[in-house]
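Undergrad: Here is my input; please provide its structure:
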Amino acid sequence: MIALIRYCRGYVRISVRGYAPERFMNLCANRAIVLWELNGHDGFYTMCISLSDFFKIRDIVHKTKTRVAVLEKRGLPFFLQDVRHRKMFLLGVFLCSAFLILMSQFIWAMEFDGNQMITEEELKRYLEDEGIRYGTPRHFFSAETLEKGLREAFEEITWASVSLQGTKLVVKIQEDILPDTAQKQELSKFENGADLVASCSGTVVSILTRSGIPAVRPGDSVSRGDLLISGRIPVKNDDETVREYLSVVADGDVILETDYRVHLSCPYAYQYKNYTGREKSRKFLAIGSLRVLFPPIRKNFARQDIVTQQNRLCLFGQLDLPIFAGSQTLREYLPVDARYDTDSAKKILLDKFQKIIAALEEKGVQIIQKDVRIVEKADILTLEGSLKIQLQGGVWQALSISDTAKEQETAQN
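TA: Take a look at the predicted model:
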């Protein structure tokens, strides 16, 4: 802080020599004149003194019979004096300041926090529908209105906060991550009721009905699309005749057992990239979609990978500008033909098979039995897998209004 104050006020670096330079420094101290960065020997000293104090030492110099010479001029007053006659420099400073002030009035970056089920692309698409995109004026929208709109547009969002940090729009949300959130959202689509039908062919292991009328029993074989739980509930008269049908969203747990086939292959012949070590690098400056490369590379490699690194220009940690600076590195490679041995090819196939099993288990599928067979041919190795699995086998199918109307008419007749 002291250094900044001295720079703003201006100071000079002087040399003092003569009959009694030590007496010169003592008199300066008696008159509260501050000297710093003091160096010297054999009657020759250098030191710094503020610009205002420099004009107070004339009588001290006369009394001590010393000679003072200015070695350097430092500080803002001297800088302004130097640039006063440089009109183009002052114009550049003015235009640069005006550019920064203008660019700071727009949104040039977006940051999302707290989203798990909702992707950033969905949030950006919603903001674009509301007229908010890169380059939108900062005061174009109301944060309170946008927060309310986010909660209404996405049922998963229970809390939203929108704020501006410089030129960056920060959207923080909190989602309802209860397991039945997605199910509630899907059920809300069926206003006229829905049936629960089989998602695949298999055998019914168990059925638990929460709403609707069950159409199958454990041990029954079903095909894809067959009715499992009906969403049409008959309302009967006293004589057991159907008076009308009520439409509900059928709901329940139907466990189906089915076979899941896996077919994987791994050719023995493959290619890999052998990097030669030859590289070409170039810097670039990007403003929006415009990218300027320097120096330009006139001739690329026949086969190459491009590695790009870039950073957004951010001033004072707050002003994110649509200006990117970075570098591109072109790495030459040659394709090399190679062959897997049998053990390596088997390992690749088994790793892929394990990934499929892990993905099924992550979805809640229970694997009852596994049967794997590896077949070796002249140029390819194949894996034939058969899994016996149990899964939730019901999906909703909306009731058609015409079918409901026909049933109502039949019941009345």
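Undergrad: Every contact and neighbour count from this point should use C-alpha atoms.
TA: Will do.
Undergrad: From what I see, Gly394 and Leu228 are in contact.
TA: Yes. In this structure Gly394 lies within contact range of Leu228 using Cα atoms under 8 Å: 7.3 Å.
Undergrad: Give me the more crowded residue out of these two.
TA: The neighbour count for Gly394 versus Leu228, taken as other Cα atoms under 10 Å, is higher for Leu228 (29 against 24).
Undergrad: follow-up on the earlier one: any common contacting residues for Gly394 and Leu228?
TA: Jointly contacting Gly394 and Leu228 under the rule Cα atoms under 8 Å, 6 or more residues apart in numbering are Leu196, Val197, Ala198, Val254.
Undergrad: Verify the stated contact: the third one with Val395.
TA: Yes. The pair formed by Ala198 and Val395 meets the contact definition of Cα under 8 Å, at 6.3 Å.
Undergrad: out of the two, which sits in the more crowded spot?
TA: For the pair Ala198 and Val395, the greater number of neighbours falls to Ala198 (25 against 18), based on other Cα under 10 Å.
Undergrad: Buried residues in stretch 391-404, which are they?
TA: Neighbour-count burial for stretch 391-404 flags Leu391, Gln392, Gly393, Gly394, Val395, Trp396, Gln397, Ala398, Leu399, Thr404 (criterion: 16 or more other Cα atoms under 10 Å).
Undergrad: this one next, for a side-by-side:
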Amino acid sequence: MEWIFRWLRSYLTCRLKGGDMERFFNLCRYQGIECWDMSLDEGVCRCCMYLDDFWKIRPFVRKTRVRVRIEKRCGLAFFMGFLKHRKGLWIGMAGCIVMLCFLSAHIWKLEFYGNSYYTDERLTKYLDTAEGIGFGIWKSKVDGALLEENLRLTFPDISWVSVRMEGTSLIVSMEEMVKYDAAGKKQTLPRYICASQDGEIVSMVTRSGVPKVTVGNTIKKGELLIDGVMEILDESLTVAESIPVGADGDIWAKVTENYSKTYPAGLESRNYGRAAWKFTFSIGSRSISFGKNPYEDGETVYDHITRVYDWWPGIHIQTDAFRPYTNVPSWETLSEIKGEAEKELSDIIHEFEEKGVQILENNVKILMYEDRVEAVGDFVLIKPVGEGTDIPPEDTQIHGIGETDEYNGNND
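TA: You can find the predicted model right below:
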């Protein structure tokens, strides 16, 4: 903060040379003249001092024969002198302040909080048409208490409303009444949570319903985990009433998921053997050949490459190359397929992580064969296994859990 006070007081950066500078600074210190940022370089001293102190050093300069030169002027006094002859800048600053004050005195934004039944568009239209409150209205024309009362009278479903202004925003906060329609309320159906796959329970949170398993139990697919029907017993410990409450909870289990996928090698490469050559020398209509095609019997597959070189007008040299080959799976292609398999496996792992599934073990291996690439193995995961259903499992139906006459609609 010290530099702010120095800037407000204004100071100079001076260059001192020659004379007795040590005596000069002693005289300044004796008179209480403050100097800072002092440096000495090849007999030249630089320092900073306040503007009002600068006028006091004249007698010291004469006594010590020190030559003083001003290098830099800083501070409010010099800044005001800079602005003194720039009327356009002053007018622009004044105009900005006036414009800022003018715009700050208006409402430029309407915000609504707590509304769900009444939309922002409907409330904005009401304020504009009925209350005359729109974008750009003066703040002084908005009566918050009157607006709150009118909103409660116009919209009877609003139980509480508050109107306040923050900056250039008019903020309307409200609470709407929740209507309860008993006649239209549907009967709650029992809902069961069953296991979606085999595993071992590691975590279980039951929010409603009756849990049928605990942490550490081994479960099978389709097994009932949380019962959505609560049984009330009488004094004789028999079921007096079954109340459907709906099952709700989070069940996490340690499961093993097998993974197997085959990627066939769709491309083949050619394994070439040693080439046989044939050379033909032609002059006009006459020609002579050296070598032959040893694969004319048709039992060997080969490539035939012919090239003709014009050595002189009428003189030609033709070369024929016969290269036998066999088709084999391309290892380069298999490498690309392996990369595709690794990428797909990485995507599956990333998908597990996005769903919050914890991967304990990744036992998937990628194997390369002559004609295919296989990704085989399994994952050991911790994942949610609860699956909600409105139909109880078969064993639950047999024992009659939750199937009372009251739930079935028979009140006799």
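Undergrad: Drop the TM-score for these two in here.
TA: Superposed pair, TM-score by TM-score structural alignment, normalised by the length of the second structure: 0.40. Supporting alignment: 192 aligned residues with a Cα RMSD of 3.5 Å.
Undergrad: CSV for the shared contacts of Gly394 and Leu228 of the first structure, including secondary structure and distance to Glu121 of the first structure?
TA: As requested, these are exported to CSV (DSSP: H, G, I helix; E, B strand; the rest coil; distance: Cα to Cα, whole Å):
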residue, secondary structure, distance to Glu121 of the first structure
Leu196, strand, 32
Val197, strand, 32
Ala198, strand, 33
Val254, strand, 35
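Undergrad: Dump those residues to a markdown table, plus distance to Ser281 of the first structure.
TA: What follows is these, written out as a markdown table (distance: Cα to Cα, whole Å):
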| residue | distance to Ser281 of the first structure |
| --- | --- |
| Leu196 | 60 |
| Val197 | 59 |
| Ala198 | 58 |
| Val254 | 60 |
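Undergrad: Which of those residues has the largest number of neighbours?
TA: Counting neighbours by other Cα under 10 Å, Leu196 comes out on top of these with 28 neighbours.
Undergrad: and Glu72 of the first structure, helix, strand or coil?
TA: strand (DSSP: H, G, I helix; E, B strand; the rest coil).
Undergrad: so it touches Arg13, yeah?
TA: Yes. In this structure, Glu72 of the first structure is within contact of Arg13 by Cα under 8 Å, at 5.0 Å.
Undergrad: Of the buried residues of stretch 391-404 of the first structure, just say which sits nearest to Tyr260 of the first structure.
TA: Among those, Leu391 lies closest to Tyr260 of the first structure (Cα to Cα), at 11.0 Å.
Undergrad: Mind telling me what element the closest one is part of?
TA: According to DSSP states H and E, Leu391 of the first structure maps onto strand 380-392.
Undergrad: Equivalent analysis for Leu27 of the second structure, please.
TA: In this structure, Leu27 of the second structure sits in helix 21-30 according to DSSP H and E.
Undergrad: Could you list every helix and strand that that helix packs against?
TA: helix 58-64 (3 or more Cα pairs under 8 Å, 6 or more residues apart in numbering; DSSP states H and E).
Undergrad: Return the list of helices and strands in contact with the helix it packs on.
TA: Using 3+ Cα pairs under 8 Å, 6+ apart, helix 58-64 of the second structure sits against helix 21-30.
Undergrad: mind listing what's buried in the helix it packs on?
TA: In helix 21-30 of the second structure, counting by 16+ other Cα under 10 Å, buried: Met21, Phe24, Phe25, Leu27, Cys28.
Undergrad: next one: stretch 50-70 of the first structure
TA: For stretch 50-70 of the first structure, using 16+ other Cα under 10 Å, the buried residues are Ser50, Leu51, Asp53, Phe54, Ile57, Ile60, Val61, Thr64, Lys65, Thr66, Val68.
Undergrad: before we move on, the earlier item: quick check: of the shared contacts of Gly394 and Leu228 of the first structure, which lies closest to Phe284 of the first structure?
TA: Nearest to Phe284 of the first structure among those, with distances taken as Cα to Cα, is Ala198, at 56.3 Å.
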